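> sequence and predicted structure, then a few things I'm wondering about:
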Amino acid sequence: MSSAPSRSSQDAVGNSLAIAVDHVIEAIAAVAASNPVVLIDGRSGAGKSSLARSLVSRWPLRGRVQLVALDSLYPGWDGLDQGVALAKELILTPHARGMIGVWQRWDWTVGEPAEAHAVDPSLPLIVEGAGLLTPATARLGDVRVWLESPAVSRKQRALARDGDTYRPHWDRWARQEQRHVARDDPMSLATLVFPVP
């Protein structure tokens, strides 16, 4: 029997994310701001990146939207909390204060910071990544999303996406996500919660 996801399970995930996009777009419009901030959290493989990319392609406001994935900030496989702290300090807080934020991409190959990127406070912003919704970051997001998905499905999708690069680190990363869920209760901080099969 194949371990690859079935077409029907892929369709179910796609349908769930399409519904989520529709609801998030409605929430963005309801904010009635030119530069809203959308925060997307969920455990690895839940569909955060797919949701964020769909939102960018269907962004409901005029002009462009900025997207930052925390995968570009986590400083290595033990860096979930530090990546979120960097996002708060270098991206979310400056954006909220009307200041340009500057962050450095983490180069996973060499294990050190790489080039710098700027975030324009006048433009809307989507930030997505595991661990993102905390009491400290939630107040900086206008629309806050939590994606809830079963562990077996998430693991299958994440390893299909990242393969042998991620496989040896799955349990290590999952423990950090579990600490975040237990400590921060991100589902309670979300303005929108979506199940993903």
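Cool, the structure landed. Numbering: from 1, shown residues only.
> C-alpha only now, for contacts and for neighbours.
Will do.
> wait, is residue 75 part of a strand?
No. Using DSSP: H, G, I helix; E, B strand; the rest coil, the secondary structure at residue 75 is coil, not a strand.
> how about the nearest residue to it, chain neighbours excluded?
residue 106 (6.0 Å; C-alpha to C-alpha, 6 or more residues apart in numbering).
> what is the burial count for residue 13?
By the measure other C-alpha atoms under 10 Å, the count of residues near residue 13 is 19.
> and the strand or helix carrying it, what does it pack onto?
Per DSSP states H and E, residue 13 falls inside helix 7-31. Using 3 or more C-alpha pairs under 8 Å, 6 or more residues apart in numbering; DSSP states H and E as the contact criterion, the elements in contact with helix 7-31 are helix 48-57, strand 143-148, strand 192-195.
> mind redoing it with 7 Å?
Where contact means 3 or more C-alpha pairs under 7 Å, 6 or more residues apart in numbering; DSSP states H and E, helix 7-31 is packed against helix 48-57.
> and the nearest residue to residue 133 once chain neighbours are set aside, how many residues sit next to it?
Spatially, and ignoring its direct neighbours in sequence, residue 133 is nearest to residue 186 (5.2 Å; C-alpha to C-alpha, 6+ apart). Neighbour count of residue 186, defined by other C-alpha under 10 Å: 23.
> alright, now check it against this:
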Amino acid sequence: MGVFLARGLLAPAGHGRLVVLIDGRGGAGKSTLAAALAGEASRSGRLSAVVATDDVAWHHSRFGWHDLLVTHIIEPFLAGDGVHCRPPGWVAKGRGGAVQVSAGTRLLFVEGTGALTDATARLADFSVWGTGDVGEQRRRGIAREVAAGAQHQAAVTRFWDDWQTEERPFLESRRPWDLADLVVLGTAGENGPSAGQVPAADGARDGARG
């Protein structure tokens, strides 16, 4: 799916700049999809970049960072500038480097839970909501963090539970799936998505905005 989506985005792009938002719950496969799309863009000769909202939010706020994303990343990119952003958490914690997008980039993928809002949708050319089985997303997310070796499973599980406690009301209040141009099934349990666990997407569009 990633190959066909990337080709569809690249075909009309010309020499302009495109912003693609990839949203979904934790563990929905957002970073995997973004990497696949960026890889296809690279093979097509289009310089692309992926910005993870986790980097913008790092030691700052789980969901209170949209002004940073818009003002310091998306808007400079669309203005034709390079991006060099040191989010507040990076400064406070002494993290080196910055969130960077080179001036020659033509296709920017922003991936992460909360990436798709009214404010960001107005600036985007295409947006994706990754839906799926919430239990499976949780299992995959915990397994991923444990495999990365950052913390023991008990600590990761506690973090995941805390995350979902904030994630659920945030998403229910914003309903990003209603803003999406495309809804994709990112994860499914053994019997497919569980009833009542997959957000309704009746208002989601199935094609790019005109």
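Cool, got the structure. Since the model is a prediction, treat every value here as computed from it, not as a measurement.
> just to revisit the earlier point, the helix holding residue 13 of structure 1 to helix 48-57, inter-axis angle?
Angle of helix 7-31 of structure 1 versus helix 48-57, following axes from the mean of the first three to the mean of the last three C-alpha atoms, to 10 degrees, is 50 degrees.
> quick one: buried residues of helix 7-31 of structure 1?
13, 14, 16, 17, 18, 20, 21, 24, 25, 27, 28 (16 or more other C-alpha atoms under 10 Å).
> the fourth one and residue 190 of structure 1: what is the separation?
So the one you mean is residue 17 of structure 1. 16 Å (C-alpha to C-alpha, to the nearest Å).
> return the member of the buried residues of helix 7-31 of structure 1 nearest to residue 50 of structure 1.
residue 17 (7.8 Å; C-alpha to C-alpha).
> the closest one is in contact with residue 53, isn't it?
No. Applying C-alpha atoms under 7 Å, one finds residue 17 of structure 1 not in contact with residue 53, separated by 10.8 Å.
> just give me the match in structure 1 for residue 178 of structure 2.
Counting by TM-score structural alignment, residue 178 of structure 2 lines up with residue 188 in structure 1.
> just the strands in structure 1 please.
Taking DSSP state E as the test, the strands found in structure 1 are 37-42, 66-69, 101-107, 112-119, 125-128, 143-148, 192-195.
> so the second one matches what in structure 2?
Counting by TM-score structural alignment, strand 66-69 of structure 1 pairs with residues 49-52 of structure 2.
> check the fifth one too.
When strand 125-128 of structure 1 is aligned against structure 2 using TM-score structural alignment, it corresponds to residues 108-111.
> with structure 1 superposed, average distance for that stretch?
When structure 1 is superposed, stretch 108-111 of structure 2 averages 0.8 Å from its matched positions, counting by mean C-alpha distance after the TM-score superposition for structure 1.
> just to revisit the earlier point, the residue nearest to residue 133 of structure 1 reaches residue 134, doesn't it?
Yes. If you go by C-alpha under 7 Å, residue 186 of structure 1 and residue 134 touch, sitting 6.2 Å apart.
> how many other residues sit next to the nearest residue to residue 115 of structure 2 once chain neighbours are set aside?
Of all residues not flanking residue 115 of structure 2 in the chain, residue 23 sits nearest, at 5.4 Å (C-alpha to C-alpha, 6+ apart). Counted with other C-alpha under 10 Å, residues neighbouring residue 23 of structure 2 total 28.
> residues contacting the counterpart of residue 23 of structure 2 in structure 1?
Correspondence of residue 23 of structure 2 to structure 1, assessed by TM-score structural alignment: residue 41. Shown in contact with residue 41 of structure 1 (C-alpha atoms under 7 Å, 6 or more residues apart in numbering): 48, 128, 129, 130, 131, 132, 133, 145, 146, 147.
> quick one: map residue 155 of structure 1 onto structure 2.
For residue 155 of structure 1, the aligned position in structure 2 is residue 138, judged by TM-score structural alignment.
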